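> Sharing a model that was predicted from the sequence below.
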Amino acid sequence: MPDPGRAPHPGLARWQPGYWPLVLSYLVVVASDFWFVHPLTTDVLSWPLTVLWTWPIITTITGIAGIRRTRRALRESAARWSGRGPASTTDQLIVVVPTIGRHDTYPALKRSVLSYLAHLPPCFPRLRIDIVIDEGCEAAGRIAALAARSELIRLVVVPQRYRTANGTRFKARVTNYAHELRIHEHEHRDDVWVLHMDDDTGVGPDTAVTMARFIEEQAHAGHRAKHLAQGVLTYPREYAVNALTWLADSVRPAEDVGRFSAWTGSGTPRAGVHGELLLVRASIEATIGWDFGPRSIVEDAEFALIFSARYKGRSAWFGGRCYGASPASLRDFVRQRERWSWGLTGLVFNRSLQLRNRLLLAYSVMSWVVGPITNVAVVMLVSLAVAERNTSPVALFIIPLWALNMAYTIWMYWEGLRLNAAVSRDGRRRWWEPPVVILLIPVFGMMESVPGLRGFVKFARRTENRFTVIRKPT
């Protein structure tokens, strides 16, 4: 939350993803497409566009299924806990916060840690917060002083000489050190849960309550108990220092309540997970670990794919939110997306992972990589360049599929903006934000897809991979 001790906006308690933006967008788009369609021919652009603009339909259908699943999950959870008051659990919660420990990232880390101290203890009497840093990091003194403020905080210092068995580097290396330390301390038990958080991502009272309720439900679920869960990553407006990247990140909470809810909530997180607000049972995490080798730069996604292969049906989605910050600049936004694409492409070709899980990832990466040539603005420019204005598909039945893809894209930015505004200080969208976020969708498409293509090319060229830590807005 923007202020660690402040209650969330009242409207959040009643929030659930809406259908009407999706339905309205679909009707408008499909009507427009049929109105402007040329007589069906096989012109130079017809077949390429038929394939490229239809390609994301599986993601779209999955996302729509996720919307339905999210609405049902929120209703059922509210009904189960109606009249029971806030939840509290006797299971232990260990919050793991790895940080690069630079001076420019310290204020965001402090904000996040204070939110854990403010909101988690009432629901988790057995709480510990592990801040994980490399030995000799730049802001070590300031971080040590922060850790000394509460007995609930433990500072875990990773020795410079520490090496994993597989030579893992970057964030996964320090995460694996903390993981091995917990095993050494006999904390890899069924009644211990590990909450993985980024150093710029805080929690609110809703986060604590929904996690405690989830953990309590698993204690009585028997053989149906879940071992991994994830909620929704949101971006309060007051955390942002760049309006463009904040609006562009509207897509991320929408993905969580759509596509990620569909996969993780159905029990198998084949679409991956985020590195923050990732709740894992310690005994299960001990069987996987984080030692994925020197080329791993998206360790959260790799963990999810291994979990999917070993523990089918054992993941869940919960309605709690965490509160992060969008990249501080367009350059940081591009670097972030490029790293994701680079790392995910590597997982597609990682033969140690189960093939069926890699196939879904390959489909998603391909959708990302071809983004620059499927962008509406780019297609219009190409059609002018080749003097071919007919962008109709090869068959009429394709038009409803195109319209559904476009309507779902509009829904993601509309609904994501609605949720990001709801978690902000005033709890509402400003009058100009909805029309602007819709008009900028072609721009956001290029902001997402060009780095995706760059990351793919860097992997194909076998460029040395790097884990780029962007600036943390405060």
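Received the coordinates, thanks.
> From here on, just use CA atoms for contacts and neighbour counts.
OK.
> Nearest to the spatial middle of this structure, which residue is it?
His274 (4.3 Å; CA atoms, centre = their mean).
> how close does it get to Val298?
9 Å (CA to CA, to the nearest Å).
> And the nearest residue to the residue nearest to the centre of the chain once chain neighbours are set aside, how close does it get to Ala140?
Leaving out its chain neighbours, the residue that sits closest to His274 by CA to CA, 6 or more residues apart in numbering is Asp300, at 6.2 Å. Asp300 sits 25 Å away from Ala140, going by CA to CA.
> And for Thr89?
Per CA to CA, Thr89 is found 33 Å from Ala140.
> Same check on Asp199?
Asp199 is 14 Å from Ala140, by CA to CA.
> same thing with His274?
From His274 across to Ala140, the span is 26 Å (CA to CA).
> go on, Ile438?
Taken as CA to CA, the span from Ile438 to Ala140 is 43 Å.
> Also Lys458?
From Lys458 to Ala140 the distance is 33 Å (CA to CA).
> who's more crowded, these two?
Applying other CA atoms under 10 Å to Lys458 and Ala140 shows that Ala140 carries more neighbours, namely 20 against 17.
> OK, contacts around the closest residue to that one other than its chain neighbours?
Excluding the flanking residues, the one nearest Ala140 by CA to CA, 6+ apart is Gly101, at 6.5 Å. Each residue near Gly101 by CA atoms under 8 Å, 6 or more residues apart in numbering is listed here: 133-134, 137-140, 143.
> Pasting the second one now:
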Amino acid sequence: MSTLEEGISAPRIAGGPGFRTKFHFDRPGKVLEPVRDWSLGFITGHRTRIVLCMTLAMVGLYLLQDFLWPVAVKPVSFADSLWGSASVVWLGAVIPGLLGLLGALSFRHPTHLDAVAPISQLVVFRIVTRGTNREAVASTIRRCVTEMERTPLFRYLVEIVIEDNPGVGDLPRGDDIRYLVIPRNYATANTSLYKARALQFALENSRIPDDAWLVHLDEETQPTSSGIKGIAQMIREEEESGRLRAGQGALLYHRDWKKHPFLTLADNVRTGDDFARFHFQHKLGRTVFGLHGSYIVVRNDVEKSVGFDFGPHGSITEDAFWALKLMEAGGRARWVDGYLEEQSTQSVGDFLRQRRRWYQGLMKVAIHAPVKLRWRLAIGANTLLWTLAPFAVLYTICHFFYGFEIQPWVRALANFSFASFVTLYLTGLKANLDEHGITGWLARSAWTAVQVVLLPVFSAMEATAVMMALLKPVNGFHVVKK
């Protein structure tokens, strides 16, 4: 047996038919009481909830506007009319909102994951880290091992790609854990930076076979039972069909809910967006909105066929760069059932800097990605629409003091856009409440009310990040503290 193969877990199946218990963690190493499997609460009502949420949000917005502006003020001068016409800035989210609604309505929470059978393929959880947050890395490594012991559906390795630093020796060791230490003088042919450099080093130096499947994890992204089952199901389907598509699923952000409730609520939109726009693009099989850098499931030889050596321009959002290169080369994408757990930022400053990096990185993808225009166009258009966010917020504030009657069609589309935004947050909130085990009606109602009340604050935060990117762009890759 080779060194690589030594200690690789043999597949076993946990539980049996009807096994529906999922364990939850509120901090590394602490197991809470088992709660009902996340999928059961959504069997019949997901689509109904989406429609109801959109309807109530639309009605609520009209009622609120009629209360705040009971008398429609007519513009009397050219300046008044010009200012009133500027209300079209509110329409920047109409197209993303519509596509997200289509994705959310087509989404189905799976009810079949407990029936997923073991597969023979080797699966490698690849964690990329600088090694500065050793506690987060160690927690993720331990969680990978623990979850695989509970749901052993495939042979696995945990592969940590880490910068050369003194802390490497303090991280967990085991037969199923491998370390790829990046030499300080390592450089790619195209001088790629940051995570792209690390991923390229892994492609060049990892000894895993070409037919192994990779699950990319950030240092704080941790697997769950449902995610492991979804990954096994996807790999079986892709191997049997021969399509070998890259996959991605939904991420949750509830792990530090008690410690950082405000920022956890702020990130619920990301889970909602996974069920919406990101699910929509994976139904199409094309990554028109980009790709998360974590929870990417891809076969090793497919990833190698593209690589990550995109140079400095492709080193800010290397995931989106890679996805477009894969699409142009004929690769396609798909949805993966089940959740993985992320962690929200720990400060508002990091939240803003994280979003600023995403905006700047996606803009670089739209401009510099070495693919045909048709592959860059959707990401470019979506990023340009995102650019309108701070101006929409500023216009809304000014409208309280200097506002006029809004054209009915503008008002209707603007309300639709914001209602879709509300729906993303509340959909993400429900999923995170379910996974965190908050089941009491009173507590869930309270969190829902807080989520709605804070929506203007979260909108302002998202818009501020874009304004920061426009007014004070930065070079480099800011690593947020988690």
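Thanks, I have the structure now. All figures in this text were calculated on a predicted structure; none of them were measured in a lab.
> Buried subset of the contacts of Gly101 of the first structure as a ChimeraX selection?
This is how ChimeraX selects the buried members of the contacts of Gly101 of the first structure, with burial counted by 16 or more other CA atoms under 10 Å:
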select :133,134,137,138,139,140,143
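> Thr164 of the first structure: which of the contacts of Gly101 of the first structure is nearest?
The shortest approach to Thr164 of the first structure among the contacts of Gly101 of the first structure belongs to Asp134, at 14.2 Å (CA to CA).
> Tell me how many other residues crowd the residue nearest to the closest one when sequence neighbours are not counted.
Spatially, and ignoring its direct neighbours in sequence, Asp134 of the first structure is nearest to Val158 (4.8 Å; CA to CA, 6+ apart). Neighbourhood size, Val158 of the first structure [other CA under 10 Å]: 19.
> quick one: what's aligned to Val158 of the first structure in the second structure?
In the second structure, the residue matched to Val158 of the first structure (TM-score structural alignment) is Ile182.
> thought its match was touching Asp164?
Yes: in this structure, Ile182 of the second structure is within contact of Asp164 by CA atoms under 8 Å, at 5.6 Å.
> For the stretch 201-350 of the first structure, which segments count as helices?
For the stretch 201-350 of the first structure, the helices defined by DSSP state H, counting those that start in this stretch occupy 205-219, 243-248, 251-257, 259-265, 282-285, 299-310, 330-348.
> can you put these in JSON lines and add mean neighbour count and distance to Arg189 of the first structure?
What follows is the helices of the stretch 201-350 of the first structure, written out as JSON lines (neighbours: other CA atoms under 10 Å; distance: least, CA to CA, whole Å):
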{"stretch": "helix 205-219", "mean neighbour count": "21", "distance to Arg189 of the first structure": "13"}
{"stretch": "helix 243-248", "mean neighbour count": "21", "distance to Arg189 of the first structure": "39"}
{"stretch": "helix 251-257", "mean neighbour count": "25", "distance to Arg189 of the first structure": "28"}
{"stretch": "helix 259-265", "mean neighbour count": "26", "distance to Arg189 of the first structure": "23"}
{"stretch": "helix 282-285", "mean neighbour count": "21", "distance to Arg189 of the first structure": "5"}
{"stretch": "helix 299-310", "mean neighbour count": "21", "distance to Arg189 of the first structure": "17"}
{"stretch": "helix 330-348", "mean neighbour count": "21", "distance to Arg189 of the first structure": "29"}
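> Make TSV out of those helices and add distance to Arg72 of the first structure.
Below are the helices of the stretch 201-350 of the first structure laid out as TSV (distance: least, CA to CA, whole Å):
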stretch	distance to Arg72 of the first structure
helix 205-219	15
helix 243-248	27
helix 251-257	11
helix 259-265	11
helix 282-285	27
helix 299-310	23
helix 330-348	31
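> Show me the one of these that comes nearest Arg169 of the first structure.
It's helix 299-310; of the helices of the stretch 201-350 of the first structure, that one is closest to Arg169 of the first structure (CA to CA) at 10.3 Å.
> contacting residues around Leu396 of the first structure?
Applying CA under 8 Å, 6+ apart, the residues contacting Leu396 of the first structure are Leu40.
> and if we set it to 10 Å?
Contacts for Leu396 of the first structure (CA atoms under 10 Å, 6 or more residues apart in numbering) come out as 33-34, 37, 39-40.
> Now a PyMOL select for only the buried ones of these.
To isolate the buried members of these in PyMOL, using 16+ other CA under 10 Å:
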select buried, resi 33
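> Go through the contacts of Leu396 of the first structure and say which is closest to Pro236 of the first structure.
Using CA to CA, Asp33 comes nearest to Pro236 of the first structure of these, at 35.8 Å.
> can I assume that closest one is in contact with Met406?
No: contact criterion CA atoms under 10 Å: Asp33 of the first structure and Met406 do not qualify, at 11.1 Å.
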